[in-house]
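*Asks:* Requesting a structural model of the entry that follows:
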Amino acid sequence: MLKTTLTILFIFGFIYFGFSQQVSGKVLTKSNEPIPFATIQIGPNYGVITNEEGNFSIETQGFTASDSVYISCLGYEKIGLLLQEFSSKEYKLSDQVNELHEVYLTNKPLTIDSIMLYVNKNLKRNYKSDLVSYDIFSRRTEYIIGKDANFEIDKSTGFKKKQLEAFNKDLDGLEKSLLTNKSKQYTEFVGSINIKNEEDSKLEVDKAIRLLDERNNQSVEMLTDKAKDIVLKHLDKDKIYTVKSGLFTMSDSVSLNEDRSKVEDTFNSLKFIRNMVHKMVNDYAFSSKTILNFITDTKKYEYAIKDITFIGNEMVYVISYAPRRSSADFEGTFYVSNETFAILRADYKFAKGRIGEKFNLKFLLGVKYIEQNKNGFVIYNRNEDGYYYPNYMTDQLERYFYVDRPIKFKDNNSSEKVSFDFKVEGIFKEKNEILVMGEKNITASEYAATTEKRKIDYETLKAFDPEYWKDYNVLEPLKEMKDFKVID
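*Replies:* Next up, the predicted model:
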């Protein structure tokens, strides 16, 4: 009897715990093309999506051998299997066979104007942006492509020849680091964004890492620090200087002997990250300032029904759009449910000739700034409460910058002065991705009870660690991130 009981317990333990592992794989088309943003789901509310290369990893702990796994993507046939059959390998999806497509088209489908009317009429019914808490995984990728750089002493008094050579050598090193650096930096965290309304939110971070080579960090703050360090190294710290740039006096009493802390890394501060995440959620939840104006500002855009596909038995319109007026910014495609008229998926990019914010005083002040090549993507999941919530969001942007300014340091107590030629040109690239691992509605009192730390405590890694997020269902990294390693 004891032996039989132990045998049953062993078998049950194998069935239940034998699948407590991470499964990694790739989703492909029948022609071996990767399928990005396909969904791998276990049960109704648990799953991940593939990355841009079609790869995924999912933790199966807590599920049994008889649980079902579904792999699906818009435009492809869904496949289902038992968890005991689910292993680390490639999975191929067949194109959706649209048997009703021809019949439907001949039976006078809804016009595009009617579809867009119903989409906007149902936005408040389909999407909720206030008093929601999202469990999220966030990844930020950023780097600078230097196009031109010239930091050189133009005129100076009070410097000996060797001092000038040493000064210019350090400035040459700064130029080289900008123009030759190819390293990217990655920032990731798991946490919760608690949203009260369009204006107020709180971010709770559970775990966070940065992958960066601090020697090659090309953030705006780090470049500023490096330039400042060079100035402090070579100028007399016991003197008081007047600093002038171009036509303007920046300061007439600068002491280089003060204890100055490094410039705050604003791009990784909690406030900056919280505002970035909140803005993305607001944009994709159709707030009053949504970036998805190609849905809400229908007079600015032209639309066309590009195709009809299915998710299970649900018919979906595939709609393309492009600017009708000069005030429209984007072009792309989105998918609309025929049942609820909800947007299920959407992509956008700047249309030809379109740019974002710009600042061009190149000839007057030697400064130019342009936002360009913006693009993004969002997938929605329908929750049990009937609302659609963002499941995956990404946004990419390039910021072109140009600065050409002379900078002068003049000793207030003598005629000694140093003049720099400061010229730098490049493109700052950033990509933000957010994977929603769960969402729930909260009350105003629950929001008030949440707390937010003053900063994010990052752990800085010198190489990619595939085990770091093993207990979380996060977005599988791209190959370039997996290859990240700081060489000493």
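
*Asks:* going forward, measure contacts and count neighbours with C-alpha atoms only.
*Replies:* Will do.

*Asks:* residue contacts, residue 96?
*Replies:* Counting by C-alpha atoms under 8 Å, 6 or more residues apart in numbering, residue 96 touches 75, 76, 77, 309, 310.

*Asks:* ok, for it, nearest residue in space, not its chain neighbours?
*Replies:* Nearest residue to residue 96 in three dimensions, chain neighbours excluded: residue 76, at 4.4 Å (C-alpha to C-alpha, 6 or more residues apart in numbering).

*Asks:* In this structure that neighbour contacts residue 92, no?
*Replies:* No. Assessed by C-alpha atoms under 8 Å, residue 76 is found out of contact with residue 92, at 9.8 Å.

*Asks:* just to revisit the earlier point, quick one: which of the contacts of residue 96 is nearest to residue 145?
*Replies:* Closest approach between the contacts of residue 96 and residue 145, by C-alpha to C-alpha: residue 75, at 36.5 Å.

*Asks:* tell me the SS of the closest residue in space to residue 298 that isn't next to it in sequence?
*Replies:* Using C-alpha to C-alpha, 6+ apart and skipping the chain neighbours, the partner closest in space to residue 298 is residue 116 (7.6 Å). Classification of residue 116 using DSSP: H, G, I helix; E, B strand; the rest coil returns helix.

*Asks:* Distance check, residue 116 against residue 325.
*Replies:* Per C-alpha to C-alpha, to the nearest Å, residue 116 is found 17 Å from residue 325.

*Asks:* With neighbour numbers in mind, choose between these two.
*Replies:* residue 116 (19 against 11; other C-alpha atoms under 10 Å).

*Asks:* please give me the structure for this one as well, since I'd like to look at both together:
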Amino acid sequence: MKNKSFIFILLYLILSVSLYAQETEIFIGNKKSKLAIAYAQVFLDNHIIGFSNSKGMLDLGIKNLNKSDSIKLTAIGYKANFISIEKLTHKDSIFMEEEIQTLESVFIVDKALTAREIIEKTKKNILENYKLDSLNFKIHKTETRTYEFEQFDIEAKKLTLILEKEKQKDFEVRLKKYVDSMNNTIHLSRKSYSFLFKQLPYDRPKIKKIGDTKFFMTPHDPLSVIIWSYTLEKALIPFLNTDLNFKLKSGAIPFERSYKVSEEINNSNKKNYFKKDWYQKNILNPLEYDFLKNSDDYDFNIEKTVHLDDNIYYHLSFSPERNRKKIEGQVYISVEDFGILKGNFQLVDGKNLENINLKLVLGAAMKKNKHEVTFGYIHKTSGKYIPKYFSIKNGEYNYLHRDYRMKFVNDNWLKANDKVTTTLLLEGQGLELTEITFEENH
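*Replies:* Predicted coordinates for the structure are as follows:
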């Protein structure tokens, strides 16, 4: 009998070296705050074998687990921990480090939705999720425009009586300096200002300017450098030493209207500059974005699920499903209420919003080749989403290679020999960027 008891004890001790049959209770907490982490998940071989409770306590049965096995401990917003079973038996607490991370496939909502279903639920919940009729913001807006020439040149072919022969050489030198200054710089203008925007239910929005507008501009306004009349006037008239009025005509086949010089009237008051158009409809109501408004024209895909601002969001991408659409982008949509937190979109590579190519016929071309939008919202504790930032960038490519004639008027009689014949070559890229940020007024 003693021998049987001895054999039984010996077998038990041998088995217990590699197998454990006890319950292990461990506290799961935040490494910094030491607070409990509720619903942390325990994985073994990619299978969930346990959860911490609301107080952070993990009751883990490790029956029939080998010493060499390891478990994986995960929680939303924390780095994953890998711990061997052997070490686990000697622990009464595990503290996890915070980390914003991409969620794995285990974080799935009650029903697996398709990307199309997510978009439809987003559209359906727009009025519920966004404050559209009761708003009070301080808005900061910056408008930046740039123009950069790939090539720019003016050839003065005929100066006639407007410029004396002995002065023509000096004129050519000065004209070359002007051309070089246009080519070797980025022409820029920037306006920055703030205003209050208040919208009450069933009332018109009220807008009030705050303070002065901040201005910066290079010697040539980027909006003007591609206007042929401005370009020729600024390039030639100051060097011709004449105050005569003139008309401009272009080539044998007119492409633009004739232009007659007049006194420059500048009514813009820089201190009071204020443009009320701030893409209000799009910003306050995401349904105005084309990928939602005409969602049937786009193909949507779920890229992944991510953890942002203590909430879980679908990360969706979209692209044109029909040829007439030209934008693609991405958007982050709440798993909980289907509100849009942020997104961006731009032209598909190789696409243009508009394209006119008359280089061979009229020496002119234009392409609207840039269109980029970025937007973001804040998810308030009230459950509503309010604007945080918005930006839109538009770009246009231009090309002109044409002959222009400047005919000068003296005593209301047009003299045929008082003229300048030129060839203008202009090719460049312009960009217009509007950036808007929001502060909530209380």
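
*Asks:* what TM-score do we get after superposing?
*Replies:* Remark: TM-score between the superposed chains equals 0.66 [TM-score structural alignment, normalised by the length of the second structure]; 340 aligned residues with a C-alpha RMSD of 3.7 Å.

*Asks:* where's the residue nearest to residue 96 of the first structure relative to residue 122 of the first structure, distance?
*Replies:* From residue 76 of the first structure to residue 122 of the first structure the distance is 27 Å (C-alpha to C-alpha).

*Asks:* Could you pick out the longest helix of the first structure?
*Replies:* helix 161-180 (DSSP state H).

*Asks:* now that one: which residue numbers in the second structure?
*Replies:* Counting by TM-score structural alignment, helix 161-180 of the first structure pairs with residues 165-184 of the second structure.

*Asks:* distance between that stretch and the chain's centre?
*Replies:* Distance of stretch 165-184 of the second structure from the chain centroid (C-alpha atoms, centre = their mean, to the nearest Å) equals 42 Å.

*Asks:* Show me the contact partners of it.
*Replies:* Identification of contacts with stretch 165-184 of the second structure by C-alpha under 8 Å, 6+ apart yields 148, 149, 150, 151, 152, 153, 154, 235, 236, 239, 240.

*Asks:* Same list (those residues) but as JSON lines, adding neighbour count, secondary structure and distance to residue 111 of the second structure.
*Replies:* Below are the contacts of stretch 165-184 of the second structure laid out as JSON lines (neighbours: other C-alpha atoms under 10 Å; DSSP: H, G, I helix; E, B strand; the rest coil; distance: C-alpha to C-alpha, whole Å):
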{"residue": "148", "neighbour count": "21", "secondary structure": "strand", "distance to residue 111 of the second structure": "52"}
{"residue": "149", "neighbour count": "21", "secondary structure": "strand", "distance to residue 111 of the second structure": "54"}
{"residue": "150", "neighbour count": "13", "secondary structure": "strand", "distance to residue 111 of the second structure": "54"}
{"residue": "151", "neighbour count": "15", "secondary structure": "strand", "distance to residue 111 of the second structure": "58"}
{"residue": "152", "neighbour count": "21", "secondary structure": "strand", "distance to residue 111 of the second structure": "60"}
{"residue": "153", "neighbour count": "18", "secondary structure": "strand", "distance to residue 111 of the second structure": "64"}
{"residue": "154", "neighbour count": "20", "secondary structure": "strand", "distance to residue 111 of the second structure": "67"}
{"residue": "235", "neighbour count": "19", "secondary structure": "helix", "distance to residue 111 of the second structure": "67"}
{"residue": "236", "neighbour count": "19", "secondary structure": "helix", "distance to residue 111 of the second structure": "71"}
{"residue": "239", "neighbour count": "17", "secondary structure": "helix", "distance to residue 111 of the second structure": "75"}
{"residue": "240", "neighbour count": "16", "secondary structure": "helix", "distance to residue 111 of the second structure": "77"}
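
*Asks:* Turn those into CSV, columns for distance to residue 274 of the second structure.
*Replies:* Shown next, in CSV, are these (distance: C-alpha to C-alpha, whole Å):
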residue, distance to residue 274 of the second structure
148, 26
149, 29
150, 32
151, 34
152, 33
153, 35
154, 36
235, 31
236, 33
239, 36
240, 37
